[in-house]
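# let's see this in three dimensions:
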Amino acid sequence: MAHQAEQINRYNGDYGQFTLKVVTDGVASRIFAAKKNKKAEVLLTYHGYEQHTCRFYFGSDSGITINGAVCQTVCENGISRVSLPLDTETEGLFFFHFELEQNGCLTFLSPDGITDRFAGEWQLLVCNDRYPSEYGFSGGAIYHIFVDRFAKGGDYPPRSDAIMLDWEKDTPEYAEKPGDFLRNNTFFGGTLTGIADKLDYISSLGVDLIYLSPVFTAYSNHKYDTGDYMSVDPMFGGDEALKTLIDGCHKRGIRIILDGVFNHVGDDSIYFDSGNKYGGALHNPSSPYREWFNISPDGGYECWWGVKNLPKVIKCDSFRSYICDTVIPKYMKMGIDGWRLDVVDEYPESFLERITSASKSIDRNAYILGEVWEDASNKIAYGERKKYLCGNALDGVMNYPFRNAVCDFITTSDNEFITDITTTIAAHYPADRLNNSMNMLGTHDTERILTVLGGIPSDGLSNAALAHTIMTDEQYATAKKRFTAAYALLAALPGKTAIYYGDEAGMQGYGDPFNRRPFPWGKEDTGLTDFVRAVNLSKKSCPALIYGDFDPIPTESGVFAFRRTCESETVSCVSNMTNEPYLLPAPAFSLTDGMTACNVPAGQTKILKGDLFNDKAAKRP
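Sure, this is the predicted structure:
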């Protein structure tokens, strides 16, 4: 690993500065993660303390296992060094910190620096090697598709109660007020066959993984209200269309994952059956699905976040067996390459691990992606510390913290938040899980990224206003410039770069349902499309951007910079959100536009070959 000497975390505080690094199997790293039963140690260096005592504290949610043990300290020329082994016998999340006592005064060492009070701890994630999440992708991007809105294709008659809208002219149906109930039975006619017909376009964008919105038979256009897990919705083309799409993807070197919605079903499903059409659970106590739901004697039932047409499933043994022994094997054997797991926070650990095991028993390289909105390494949800990244569960997560940090930096130019978030996530996630996480600027659950970067705020606007509010030409130009800076920055960060269908074409829109309009075929912003394609293809050919170490570079206000380093190369990224050009230490070849750059213009991001910020790099006269 290159730059081992630089894999050090440096901290400052009111009472001095220090450095700390974790060494696993003899390799120094910024990452606070270690493999189970592998040798690991923490190395601490500080100065300014002569006659003193250093104590070490280590523990987990279960309690403290090392409570103030006195450290053996080596002091030389005013510099103190401590080397301590870390316990890696048990997988899970652990916490530690140091305390220094000198002349009766106590100071604390933590991620906040050296302070006179307890200010937090470092964490150590101990993982197993059950499912090594190798860099199984070629560095290409993820393309996230909302099926009903991407492309028409094939001849699949709509349901009798489906309301068909005009692809070119109509606006997605919306409620009077945000959050009001909708049946969502309006459709634009996108199909799996339509996606298959556009695979050459998708492939040209540098994509090597397609993530589909749900495809199981369901009443709504979004399909998060599963009606029958064992069939693909006929309006999308059914099982045959999915199989054709899978085969077409694989011929082009593209993998494909489905959205696994295993936390709730639709009220019109064969399982719950609110209309008493299928012998389902609500009206039939003897139904085999009755124990899947929490149904009261008066006919009331537990539903997901109060949404009445989404009955929540109890993860009982029969439901788990049905999903893991019947549903997952069907689609894995059909040829899909994994799952994006919806609202994975609501899955008990044992259920999630069983889903992963069921998938990987059929395809060892199955990709399991979880919907997690926060730091996935230490999250607590529903009273359970989640072990998403410990080796038995997820290969990666939807990296919303990176998205939020990039959007914040591009729109405010404040580099403190993005520096904190990116360094924290990069330190907390095992490298393989971080590099296989999904970095996106937009999804079906967020406003369109161009609207975020250039549109007027949605606060206080009615749905009727949001449905018809579009940017002025001036606003769009601002949004487009910001998008190119944001997307290049996102692509340079560790993780799988993802694009939500149509973002590369210039689509606008506020939150659901306005972020789910039909793709504007024939009206794309081709300049934006070409830019996304160029960035994706550059990353695909750059090992440092696929799996290189992440090393933040201190800069002045308004500039965010870092390097990515692997055994064969180093790449530097500089994002300049000031109003002036940012002068580079030396001219460098730009992967962003294929030209030699001497500076980074205001409002732009450059991905540059070489380690421009190394002390040994060429400097300007």
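
# from here on, contacts and neighbour counts on C-alpha atoms
OK.

# wait, a helix at residue 479?
Yes. Residue 479 forms part of a helix when assessed by DSSP: H, G, I helix; E, B strand; the rest coil.

# one more, for comparison:
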Amino acid sequence: MNANFRTLMQTFAFVGASTFACVSTAWVNPADIVQASTSVDSNALFSDQGPLYFTPQEPTSNQPITVTLRASAGNLSSANVVVYNTASGSTTYYPMSLEGNDVNGVYEFWSATLPATSNTEYYYFQANDGSSTVYYNASGATSTAYPTPTFSGNQWNTYDDFVISPNFSTPSWAQNGVMYQIFVDRFFDGDVSNDVTNGEYSWYGHPTVQLSWGQDPELGDPGGADQVAFAGGDLEGVADKLNYIEHTLGANILYLSPVFTANTNHKYDVQNYFQVDPHFGGNSALETLISDAHNTLDNAGQQGRVILDGVFNHTGASNSWFTSAQSSQSSPYYNWYTFTNWPSQYATFAGVSNLPKLNYGSSSLQNEILSVADTYLEPPFDADGWRLDAPGHIGANGYDPEANGNYNDPTNHAFWESFRQSVKSVNPNAFIFGEWFEGSQPEEWLNNGNQWDGSVNYNGFLQPASEWITGYDDGFNANSISPTTLESWLVGTLNSVPRAAQLAQVNELSTQDVPRFAERAAETINYKTYTTPSGGTVTYPYGGTPNLWKDYLGAFLQFTYVGIPTIYYGDEYGMMGGGNNDAGKRWTFDWSQVANGGNSVFQLYQQLIAMRHQYPALTDGSFMPLVADDNSNIFAFARMDGQQRIIVVLNNSNGTETETIPVYEAGSPYNSSFTNITPLVGGASEASSVSVDGQGNISVTVPGHYAEILVQQGGPLTAVSTNPAPLVAGQQATITYNGPLASTASSLTMHWGYNNWNGITNTVMTRQSNGEWTAVITVPNGSVLNAAFEDSNGDWDNDNSQNYNFPISS
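This is a model prediction of the structure:
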């Protein structure tokens, strides 16, 4: 008999052939189940909005919501969910019910079902032990009650409470996909006949430059020649490489840099929203690319998708709308811009004269932009969504809300509400995500569920990942954080937005606007001197000696965290760059790096993408930090749902480290085991499996700047659960067992009674395909159902001598 099972020997003494009696030493009075300790164990409290703690994941206004709080077993006397309704301004306390203990008897779980709501709500938990109270929300535990959410300084302050946004859902194909961002001019030249040639045209006195593929695109003139230097990449080139993207690599969502006619290589200075740039192949090339993508399945059987970049805050100065407005104040486009001294002085984006700012005080402009958005979602294009450039900057009459720290500008939010309604009416499954550079999360655009689906997650992923792994922020400034800071940063930003948005946040290591991750992570950085137009010289970073192991670590975090892993083209092989200059962030793709199997970074990306698809808990599971060791520079966390429990251990030290991970916190049974699913590249070596000891810990040894990823079967939070809960007298109920006997038993019997073991009954349980055991019973007329479980070996589980006890309602 296994001494580590919650075993009771001789608990039951059989009387005759078919009856048995409960010995009093094994029985615990159900009235005494909830026995509070002298203080609330704050460290044991946990909740998030994963499927085990928040259901349904994307509630409608007609669906009640069940939330769950974990606490130390026997610690609490009561618990409440404190809910603030933003429409009524009211705060309501909902009592929670004790649902049971985990498989190890370490934790207990409390839950409450909140009534359906049509309004955005914020909630936190109140945990009581009879003499003291602790409060818990997304930022952790505190002895002081959280203030009521307030509106101040043009922003909501929700104090990191969890968010409920009814009727807010984001496309499942986006949540489950892997995105690939392409800067079109630098990806692949599929049609050399449409390449921009030397001197083809001039832009502000700068003639166009035709680069050879692989040539340094930095020409010593960031504001001039650099912007009209073209490598020849086009949409035909993207189409030619669909097999590479979707099969060789394994991504399925293409996110394209702007493709509409413009003078610069980046095309954020749109000339004509209804014309794809001829140098990219024109409208027909975009139609063909999207059609080809839709007809191609990735390695996981997911359909290819294409996202377009919507530059709707400003146009280029050569846009016909603007040139018309400059030519006449009677122009129908005059009010689409804001002139302070017509025709030469006007509102711009970020002070750039080439980027006149659109005036969203004009209803006709708003209608035109909605027409643009809808046009590309309809046939013949059928694009799958929009990435929004600078969406927080949209305002009326030259006003720039985001630049002024105003995140609640009425014109801005009213337009994005209209944008969502229009886009979703054309394609309800379209994906909308906004660029957001600020040191906060775009809660004002996400938390009501009526504007964007997600955002480019600079503050919630790119920035903390960069500072921890590389020691630089996204502006290439030295700034290093500890695992403890990383943990609090990730947890706080993740839970500050609704669950639908959490799953749709776009997580990148690099973008077109920040220095390359591999450059920030490099062992050494080289420099290159350029001649400026004035004849002087400037020196910029230019490549260097890569640190492939830090490249590995960045990819490990990206593909195991919550949100959509998004690869900026070239990151999959560790593309370096030229520092902060825009051209240095946009080198041409080096196809030799992915030929003949590719380098080790590329091989890791391939395997991580496959792993992400194979283990759904990496997409939908809870995010539970387990270790943040500032001495060893190790950060470990769990991702778990009802089917899988995955442990991720990241080592950001230079050498191999051995760390003890308390996996019992994630529900791992004592004396169970994990399978190692870590992709091994670069000569890394790890044990193929790891055993959980009798205290619920594992010991892992992880190479420097590498990871260990472990998986075991998941299950419900409690060892025993009932459906319905609570039980109803006289009705049938399903009892599900997932305790320590579940995995090894060849047969299992549920012994049960009611009101202190009256009417004792013996019911044989049935093993399900997921490893759980179930039995259907008729609930007796009592106040409490008592239960214990025995396997064919005579091993008992009676919940550490307390028995399993469930309240019965009449």
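
# now do the buried residues in the longest strand seen in the first structure.
If you go by DSSP state E, the first structure has its longest strand at strand 92-102. Neighbour counts over strand 92-102 of the first structure (16 or more other C-alpha atoms under 10 Å) mark 92, 93, 94, 95, 96, 97, 98, 99, 100 as buried.

# what does residue 402 of the first structure correspond to in the second structure?
Alignment note (TM-score structural alignment): residue 402 of the first structure maps to residue 461 of the second structure.

# count of neighbours near that match?
25 (other C-alpha atoms under 10 Å).

# hang on, it in a helix?
Yes. Assessed with three-state DSSP, residue 461 of the second structure lies in a helix.

# chain neighbours aside, what residue packs nearest to it?
residue 507 (6.0 Å; C-alpha to C-alpha, 6 or more residues apart in numbering).

# need the contact list for the counterpart of the one you found in the first structure.
Under the alignment by TM-score structural alignment, residue 507 of the second structure pairs with residue 439 in the first structure. Listed by C-alpha atoms under 8 Å, 6 or more residues apart in numbering, the contact set of residue 439 of the first structure reads 398, 399, 400, 402, 403, 490, 491, 495, 496, 497, 498.

# report the buried members of those residues.
For those, buried by 16+ other C-alpha under 10 Å: 398, 399, 400, 402, 403, 490, 491, 495, 496, 497, 498.

# can you report how many residues neighbour the residue lying closest to the fifth one once chain neighbours are set aside?
Translated: residue 403 of the first structure. Nearest residue to residue 403 of the first structure in three dimensions, chain neighbours excluded: residue 441, at 5.3 Å (C-alpha to C-alpha, 6+ apart). By other C-alpha under 10 Å, the residues close to residue 441 of the first structure number 27.

# same thing with the one 4 residues further on?
By the other C-alpha under 10 Å criterion, the neighbourhood of residue 445 of the first structure contains 11 residues.

# how near is it to residue 519 of the first structure?
The gap separating residue 445 of the first structure from residue 519 of the first structure is 17 Å, by C-alpha to C-alpha, to the nearest Å.

# one more: residue 369 of the first structure?
Applying C-alpha to C-alpha to residue 369 of the first structure and residue 519 of the first structure gives a distance of 25 Å.

# for residue 353 of the first structure, same thing?
36 Å.

# those two: which has the busier surroundings?
Shown here are residue 353 of the first structure and residue 519; by other C-alpha under 10 Å, residue 519 has more neighbours (23 against 18).

# would you confirm that that one contacts residue 146?
No. Applying C-alpha atoms under 8 Å, one finds residue 519 of the first structure not in contact with residue 146, separated by 9.8 Å.

# okay, and the common contacts of these two?
Common neighbours of residue 519 of the first structure and residue 146 (C-alpha under 8 Å, 6+ apart) are residue 501.

# distance check, the closest residue to residue 380 of the first structure other than its chain neighbours against residue 60 of the first structure.
In space, and not counting its chain neighbours, residue 380 of the first structure is closest to residue 386: 5.8 Å by C-alpha to C-alpha, 6+ apart. Residue 386 of the first structure sits 13 Å away from residue 60 of the first structure, going by C-alpha to C-alpha.

# for residue 330 of the first structure, same thing?
If you go by C-alpha to C-alpha, the gap between residue 330 of the first structure and residue 60 of the first structure works out to 40 Å.

# and residue 448 of the first structure, by the same measure?
For residue 448 of the first structure, the distance to residue 60 of the first structure equals 40 Å [C-alpha to C-alpha].

# just give me the longest helix of the second structure.
helix 410-426 (DSSP state H).

# what does the next helix or strand after that helix correspond to over in the first structure?
Tracing the chain past helix 410-426 of the second structure, the next element assigned as helix or strand by DSSP states H and E is strand 431-434. Taken onto the first structure by TM-score structural alignment, strand 431-434 of the second structure occupies residues 367-370 there.
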